[in-house]
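Undergrad: Provided below for reference: sequence and predicted model.
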Amino acid sequence: MPEADLLGLGAAVLIAGLLARLARRYGLPSVPCYMLVGIALGPGTPGPVLIGHPAELAVIAALGLVLLLFHLGVEFPVDEVLGGGRRLVVAASCYIGLNMTAGLLFGFALGWGASSALVVAGALGISSSAIVTKLLIELHRLTNAETPVILGIIVLEDLFLAFYLALLSPVLSAGDTTGEIVRDITLSFGMLAALLLVARFGARAVGRLLDTREDEVLAVVTIGLVVLVAGTAQEAGVSDAIGALLTGLVVARTRLRERVERLVTPLRDVFAAVFFVAFGLSIDTGHLGAVVVPVALAVAVTVVANLSAGIITARLFGFNQRGAANIGLTVLGRGEFSLILATLALSAGLDVRIGPFVALYVLVLAVLSPLLAAHSRHLARVMPDWLLRRDWTYVREETISTSCTHLDQVRVTETDAEECPECVASGSDWVALRLCTSCGFVGCCDDSPHRHASEHAARTRHPIIQSAQPGEDWKWCFVDETLVRAPLGTKR
């Protein structure tokens, strides 16, 4: 690499890091910041150029991609997926199916070719695990009832990623005939199956190969193994990303998992930043104008598909309108996988508009996703009752939580009362009835003139009420000011 480009790379990475630090203060993800620096300071944009020959960063950028996918494999929570049950699999399948189908149809509508349509489908169909996880943390929703479902969906998306890459890589290869494409797909899935078998039965051998007390040696040997497998997969006509992902799954089954994750994470972050900067460097801003309208339409398609999947998931798990809105808007962000697909497409010589299209699409959603997710209450207000369970009508805008610490005070959950005694005594009307789960007191709701249920809770300090309306079983904690739900998987 020329000295000038080395100097430019250092300056670009430093600027990207400082911009990402600024973005974090405002709740925005770092990936778009890295891309913006690459776009702004690359040869495709008028003005200062820090790196005049982006192609010379190819090896470093490839290492960033490999470490991203390897770390994803190491973190893959197999036990959570297996314990999520049939409903989680159905919810994730609906989410992936709706978004991928919408993306594929949109890709064909663009008219950029069948291979480009497959890339667009993946770019629009798979959300960013990093952005979703970051949103859940920053919005303080880790204890929400819908959060385990959201995490389950993105985990199954990551699993789907491996199979999609195995299918897409031969399609993007140089195979000209149907027979060659079929051969390449067979080889790709054969490689995938072989690595899965190693992950299932060869983890002990891999653990012995990597095992050492020295962190330095462990890091070097692990990175060497990952790059070797990724390179072997690439030479076999399979994506290097698949090799890296499956190597991560193998290492995750060894006793070295936590050490490897700790050692690789800083390397992943640095080289991944270079990967995203390099992607930005490849974007010619002269092509952005041609993709503004397609990007706007793609964002609209993604929002509709996500909200539809959120409603379906909420119906499966019995969440209210707020839960449906949280699911649909939290998993809206797109990031690393979309950019990986765009990189593969550009390397395969597909339509040059794919790069600017995906870059602008990711940037727009990276800004919209945190804003929409943070204001999901407003969407819940206008979401019709018939879309979800009727018993959530009264509390559609409230978040359901599994973090209430007062469940041990629940002693009464049933009542035969059909009227508010205090309203009857005073000759007043009431709207709906609430049951105190600590003592069994029945009072009217806050939409009633005298709000006897809330008055009783304030007087006695009994924390939880339950709806006493027929067919409703939700609970509200006055102390935590949240709907109360047992954790996912427990019997209600």
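TA: Arrived safely. It should be emphasised that the depicted structure is a prediction, and the values quoted were computed from it without experimental measurement. Residues are numbered from 1 along each chain as shown.

Undergrad: From here on, just use CA atoms for contacts and neighbour counts.
TA: OK.

Undergrad: burial count for residue 97?
TA: Neighbours of residue 97 under the rule other CA atoms under 10 Å: 15.

Undergrad: got another, please set it beside the one above:
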Amino acid sequence: MDHLVLEIGLAVLLIAVVGIFSTKLRFSVIPFYILIGMAVGPHAPKIGVFDFRFIESAPFIEFLGRLGVLFLLFYLGLEFSIGRLIKSGRSIAVGGTIYIVINFTLGVIYPLALGFPIEETLVMAGITTISSSAIVAKVLVDLKRTANPETEMILGIIMFEDVFLAVYISILSGLVLSGSTSLGGVLLSALYALGFMLAFLIIGRKAVPLLNRVLNMRSNELFLLVIFGFLFVTAGFSETIHVAEAIGALLVGLVLAETEHLKRIEHFIIPFRDFFGALFFFSFGLTIDPFTLGGAVWLALGAVLITLFGNYSAGLLAGRYAGLSPKASTNIGLTIVSRGEFSIIMANIGLAGGLLQIIQPFAALYVLILAILGPLLTKESKTIYKYANKLLRLDRGKMAVQKNNPNET
């Protein structure tokens, strides 16, 4: 640990350099953070007598990255309010169900069609179903889309996914790690997750007058300590009852968005969001071993194509049900296409259960591709919508011509 401070300093410097480079290219910064992490991670090759690998600091950087996820989701929650989500409650429930059903069904069919055993199939379906909260939050903030009408649906789907995740991890852990699972335990996990989120939002909304009084302090130091304490304790407690800590952070943001101190909180939290958020994507790159990815190329590419189709379809259907425009619906499907931290959790369950070794490199490559491709597709969603709409009009035109001239071949 003698060089821990030096490695952290070098990591921040590398992140800054690739950030400047991506800005010059007018490109999403997320892929660059991940790729530079891979290039200097513990799995990277040693170059001659020089060792540029981040080995000693990797666990600490990973912890700082976890803080980055909390700040990203916390800020995203601040951009909304409990009231706005409640108004869209039914649409969110239906949209989340559509998203999970489509993506999970495709995630099961794909490995089964390739002949994978049932346990491996269920792990791979989990890997391909859950989107990355951290990447989605980062993209929404970077592209300044937090005020867009479809963002409420995106947030709702993220929360809906977490309830599904709590249930699914319980089932998967029972099947893969112990060979059995308890229906009562699964239902209890689901009730804990859903009950905690609903109770937190309801109590939080009623506690807004109290929060206004508590946060009415001149000292910026004490103000930050209270906010951070509330954030970290809630996120940590969420994890103990099988609700992702990132969702706990989101809930805190949603509650504090109702207070009269919103602008002050945002002012202080933005630098932490940007700094620790960048470290998350760098730390994510550190975990990927580039030399294990080759054998899973075609398997991962097939899964990527299926995910793109599933997300695009789910976004259109969910947006249509919520009364959103086709353009906004396209944004939903493309924004939540990124995969990340939750997919890696699923892959680790497979590793602990002694399943086929192909799952680890498959998950790493699949996540890497979508972590890079997702932000790019989201940024270009307007162009993609125009192109898809143009193709649709051409197709409708051909159908109209054939209908008017049935004898033409």
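TA: Yep, it's here. Remember, it's a predicted structure, so these values are computed and weren't measured experimentally.

Undergrad: what's the TM-score here?
TA: In this superposition the chains share a TM-score of 0.75, using TM-score structural alignment, normalised by the length of structure 2; 378 aligned residues with a CA RMSD of 4.0 Å.

Undergrad: wait, isn't residue 53 of structure 2 in contact with residue 41?
TA: Yes - the criterion here is CA atoms under 8 Å, and residue 53 of structure 2 meets it with residue 41 at 5.2 Å.

Undergrad: These two - which one has more neighbours?
TA: A count of neighbours by other CA under 10 Å puts residue 41 above the other of residue 53 of structure 2 and residue 41, at 25 against 21.

Undergrad: From residue 69 of structure 2, how far out is the spatially closest residue to the more buried one that is not a sequence neighbour?
TA: Counting by CA to CA, 6 or more residues apart in numbering, residue 286 is the residue found nearest to residue 41 of structure 2 once chain neighbours are left out, at 4.3 Å. The gap separating residue 286 of structure 2 from residue 69 of structure 2 is 16 Å, by CA to CA, to the nearest Å.

Undergrad: Equivalent analysis for residue 92 of structure 2, please.
TA: Distance, residue 92 of structure 2 to residue 69 of structure 2, by CA to CA: 23 Å.

Undergrad: Look at those two and report which has more neighbours.
TA: The residue with more neighbours, out of residue 92 of structure 2 and residue 69, is residue 69; 29 against 26, by other CA under 10 Å.

Undergrad: Just confirm the more buried one contacts residue 138, I think it does.
TA: No - at 9.1 Å, residue 69 of structure 2 does not count as touching residue 138 under the criterion of CA under 8 Å.

Undergrad: Please enumerate the shared neighbours of the two.
TA: Common contacts of residue 69 of structure 2 and residue 138 (CA atoms under 8 Å, 6 or more residues apart in numbering): residue 277.

Undergrad: Strands of structure 1, residue ranges please.
TA: Along structure 1, the segments classed as strands by DSSP state E run 400-401, 433-436, 442-444, 464-467, 475-477, 482-484.

Undergrad: Identify the residue range in structure 2 corresponding to the fifth one.
TA: This points to strand 475-477 of structure 1. Using TM-score structural alignment, strand 475-477 of structure 1 lines up with nothing in structure 2.

Undergrad: now do the first one
TA: Aligned using TM-score structural alignment, strand 400-401 of structure 1 spans no residues in structure 2.

Undergrad: and that strand, what does it pack onto?
TA: strand 482-484 (3 or more CA pairs under 8 Å, 6 or more residues apart in numbering; DSSP states H and E).

Undergrad: likewise the second one?
TA: Identification of packing neighbours for strand 433-436 of structure 1 by 3+ CA pairs under 8 Å, 6+ apart yields strand 442-444, helix 452-460, strand 464-467.
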